[in-house]
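Participant: give me coordinates for this.
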Amino acid sequence: MWQIFTRFLALGFISFGGPAAHIGYFRQTFVNDLNWLDDKRYGSFVALSQFMPGPGSSQVGFAIGYHRGGLAGAIAAFVGFTLPSFILLFLLAVTSAQWLEADAVVGMIHGLKLLAVVVVADATLGMFSQFCQRKTARMMMVTTAVCLILFPAMLTQIMVLLVAAILGVVFLTRGENITPDNQPIKLNYGWLALFIIGILSTFYFINQTGTLGQIFAQFFQVGSLVFGGGHVVLPLLEANVGEMVSPDRFLTGYALAQAVPGPMFTLATFLGADLWLENPLLGALVATFAIFVPGFLLMLVGLKSWHALSERPAISGAIAGVNAAVVGLLLAALYNPVFTSAVVEPSDMALVFLGFSLLKIFKPNIVILVAGFAATGALLAVF
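Facilitator: A predicted model of the protein is given here:
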């Protein structure tokens, strides 16, 4: 448990760039470096997270922790990966954020955004080689990327994933290494019951104005409805709690959530501290727990049998289609927001090329790349 916690804690300190970059960091660390799981199982976890509401990259980390150490390992992975961003956003919520305007800090964050371009590009290339070997899969990947670049909306993402699953059943089932249909599959309905109880309880607590129960209900509902994770959480949070905090404060929290490493969903930490001023830490804990737990409960319903389930004929084809679409999702995310928010000058593009070349040729530890990009960004901003 300690090993799982420390590995994810280290990633929690350096995982800038949003969900797409996190998937790249996870693959580099747990598939390539540590060999905790292979690309096929990792791809099945990514595919599962795409169909579940909640924080996509955190759910992938949760699944890796579960694969490595059961429920305790899943919790250790979640706490380790989320703790750095939770602490940073809580401190920023209760203290002044003026130091963020310092040139060195701005430059450091910009350098880390450039590193995110490198990491996402490498993840996209690696997953393309793994999941897009057939022409049909490649066409699905390209179509997904084009659709999401032209129409970057949550509905588009859900639609292309559903279409990819259907096309996968039709065109990608043949030749898959599958398990017989009669292999028993056990779903854990206890976790599903807890999720349903949680949803039903929110309708009671949501009207208890000025209570921790209301905060829990608001963030639990958001966590239950957000498909795609990351930036998709913004409009739902604004709809649920936007009237309880000022627009400036809300957007400040959103900007800070993008600036710190770790999952975007820890925006709930910042808002929870603001919403419960008599005890900001308690408010932050309740809001953070409430927004993450719905997706984790749904993951636990089928996670134990997911790999076996994913190898059944029809489902294996659907997963093959979804995996191809996920590569397209990564490719679209590589362009927007990862590339468009980081590369603004020719020197930025030069650093991206240099970093990608170093990664592919020398394969340095990700910590070295983080330190190098952060220092370079800070130096360029100051001098």
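
Participant: okay, CA-based contacts and neighbour counts for the rest of this
Facilitator: Will do.

Participant: what strand or helix carries the closest residue in space to residue 79 that isn't next to it in sequence?
Facilitator: Excluding its sequence neighbours, the residue lying closest to residue 79 (C-alpha to C-alpha, 6 or more residues apart in numbering) is residue 5, at 7.3 Å. In the assignment (DSSP states H and E), residue 5 maps to helix 2-14.

Participant: could you do residue 284 as well?
Facilitator: According to DSSP H and E, residue 284 maps onto helix 280-310.

Participant: list the contacts for residue 13?
Facilitator: Residues in contact with residue 13 (C-alpha atoms under 8 Å, 6 or more residues apart in numbering) are 81, 84-85, 261-262.

Participant: for residue 144, see how far away the residue nearest to residue 26 when sequence neighbours are not counted is.
Facilitator: Ranked by C-alpha to C-alpha, 6+ apart and with sequence neighbours excluded, the top spatial neighbour of residue 26 is residue 61, at 7.4 Å. With the distance defined as C-alpha to C-alpha, to the nearest Å, residue 61 ends up 24 Å from residue 144.

Participant: give me the element the residue nearest the centre of the chain is part of.
Facilitator: Taking C-alpha atoms, centre = their mean, the centroid of the chain lies closest to residue 57, which sits 2.4 Å from it. Residue 57 belongs to helix 56-94 when assigned by DSSP H and E.

Participant: let's see this one next, to set against the first:
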Amino acid sequence: MKALFEVLIVSFKLGCTSFGGPIAHLGYFHNEYIKRRRWLDERSYADLVALAQFLPGPASSQVGIGIGLLRAGWLGGVAAWIGFTLPSVILLLLFALFMQGFDLGTSGWIHGLKIVAVAIVAQAVLSMGQKLTPDRNRVTIAILAAAVTLLWQTAVSQLFVLVVGGGIGYFWYRQKSGATIHSLTVPISRGAGAVCLSLFFIFLVGLPILRHSYEADWLALIESFYRSGSLVFGGGHVVLPLLEREVVPTGWISKADFLTGYGAAQAVPGPLFTIAAYLGAMINGVKGAILAIVAIFLPAFLLMAGTLPYWNTLRQHEKVQGALIGVNAAVVGILLAALYNPLWLSAVDSSRDFVLGLLLFGMLVYWKLPPWIVVLVGAAGGELLTLL
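Facilitator: As a prediction, the model looks like this:
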């Protein structure tokens, strides 16, 4: 019970302070779960990130769910999801109900939070790069991964980079990985994992059939959001066009309202998938928000719980270890690419922005200040920049 409560509290704190999108979230997670609390070793965390990158859905939320599952079992996974998503769900629900005409997109503090995200990802690139790319071969994989990710920006490019990185690692390191792999205690049996994977596919195939067989608004909403959450590779930003095609042409909400929700989702912490709370509330109030948020995150939970027992066994094999070395190096490259685009390009517009980002980076890396302090300083700094 103590571990479960600890997972809920820590994930809730992260849900209140994790701005900047999935890549930035992984940096926050690394700082809190690995460096500060040491719930996992560096290699296990990198392997969990690699697994989440391979699976469809919100990668950062899946990493958080995986850590919760490993730390406190089934309820730990649920607690990690609730804690991380609840702050942004509440904010977006309130926004949908009471603040539909308020423009957040030009606020100075939002610009400051974008610079915070740059500092967070830069810290993650530095920290993970030192541990996961210690030799020339792995640095080469990371550089190539960053180049391909930047030059070929599609929904499947990251998956392609991870597969190729794993293939290179398989041939270069399959017999000389030399790494000590700490076995993870996964409180989920393979049978339970198989049930979760079966349920994922049953819902994916069965919900569309039910939707066309029974005309019910609540069933149509669940099916739309579950399918959107099941078929997204590449993170939260990729789900937005999918959701727009689901809710705008059907007449559930207008395009203007959808874009307003997109702006609000950028301004709140936590996963971008929580825009489902805003959309659901616009469609059918609080009930719609609850149905939409559960439906869009359910595939992520089922996939992580279903694959984790098998993943823990696979990663022990020497050949798989070699492939994971390559995958982890590619993850560093993807982080590096994300640091430039979209984070740097969307946040750093002037020398003043760079100075603020440098200050925040120093606060994180060298002064070792808690991330929530860095978030507050970043928001205040962004507001101050608008006055200069």
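
Participant: what residue in the second structure is paired with the residue nearest to the centre of the first structure?
Facilitator: Superposed on the second structure with TM-score structural alignment, residue 57 of the first structure falls opposite residue 60.

Participant: pretty sure that match is touching residue 25, no?
Facilitator: Yes - the pair residue 60 of the second structure / residue 25 is scored as a contact, 6.1 Å apart, by C-alpha atoms under 8 Å.

Participant: now check the first structure for the residue matching residue 370 of the second structure.
Facilitator: By TM-score structural alignment, residue 370 of the second structure lines up with residue 365.

Participant: so what's the residue count around that match?
Facilitator: The local packing of residue 365 of the first structure (other C-alpha atoms under 10 Å) involves 12 other residues.

Participant: what's the nearest residue to residue 164 of the first structure if we skip its chain neighbours?
Facilitator: Closest to residue 164 of the first structure by C-alpha to C-alpha, 6+ apart is residue 321, at 4.8 Å.

Participant: what ranges does the stretch 51-200 of the first structure have for its helices?
Facilitator: All helices of the stretch 51-200 of the first structure, identified by DSSP state H, counting those that start in this stretch, fall at 56-94, 103-131, 135-150, 154-171, 189-205.

Participant: give me the angle between the first one and helix 2-14.
Facilitator: Same thing as helix 56-94 of the first structure. Angle between the axes of helix 56-94 of the first structure and helix 2-14 is 60 degrees (criterion: axes from the mean of the first three to the mean of the last three C-alpha atoms, to 10 degrees).

Participant: can you count the residues close to residue 314 of the first structure?
Facilitator: Look at residue 314 of the first structure: counted by other C-alpha under 10 Å, it has 21 neighbours.

Participant: what's the answer for residue 79 of the first structure, then?
Facilitator: 18.

Participant: next one: residue 153 of the second structure
Facilitator: 11.

Participant: one more: residue 127 of the first structure?
Facilitator: As a burial measure, residue 127 of the first structure scores 21 neighbours (other C-alpha under 10 Å).

Participant: in the second structure, what residue corresponds to it?
Facilitator: In the second structure, residue 127 of the first structure lands on residue 128 (TM-score structural alignment).

Participant: so its match sits against residue 333, correct?
Facilitator: No - in this structure, residue 128 of the second structure is not within contact of residue 333 by C-alpha under 8 Å, at 10.3 Å.

Participant: what do the two both touch?
Facilitator: In contact with both residue 128 of the second structure and residue 333: no residue, using C-alpha under 8 Å, 6+ apart.

Participant: how close does the closest residue to residue 173 of the second structure other than its chain neighbours get to residue 144 of the second structure?
Facilitator: Once flanking residues are discounted, residue 173 of the second structure sits nearest to residue 322: 4.4 Å by C-alpha to C-alpha, 6+ apart. Counting by C-alpha to C-alpha, the separation of residue 322 of the second structure from residue 144 of the second structure is 18 Å.

Participant: so these two - more neighbours on which side?
Facilitator: The neighbour count for residue 322 of the second structure versus residue 144, taken as other C-alpha under 10 Å, is higher for residue 322 (25 against 18).

Participant: map the more buried one across to the first structure for me.
Facilitator: Checking TM-score structural alignment: residue 322 of the second structure goes with residue 317.

Participant: roughly how far does the aligned partner of residue 79 of the first structure in the second structure sit from residue 328 of the second structure?
Facilitator: Taking TM-score structural alignment, the alignment pairs residue 79 of the first structure with residue 82 from the second structure. For residue 82 of the second structure, the distance to residue 328 of the second structure (C-alpha to C-alpha) stands at 28 Å.

Participant: residue 161 of the second structure now?
Facilitator: From residue 161 of the second structure to residue 328 of the second structure the distance is 11 Å (C-alpha to C-alpha).

Participant: the two - which one has more neighbours?
Facilitator: Set residue 161 of the second structure next to residue 328 and count neighbours by other C-alpha under 10 Å: residue 328 wins out with 29 against 24.

Participant: tell me who's in contact with the more buried one.
Facilitator: With the criterion set at C-alpha under 8 Å, 6+ apart, residue 328 of the second structure makes contact with 46-47, 50, 132.

Participant: residue 142 of the second structure reaches residue 331, doesn't it?
Facilitator: Yes - using C-alpha under 8 Å, residue 142 of the second structure is in contact with residue 331, at 7.3 Å.
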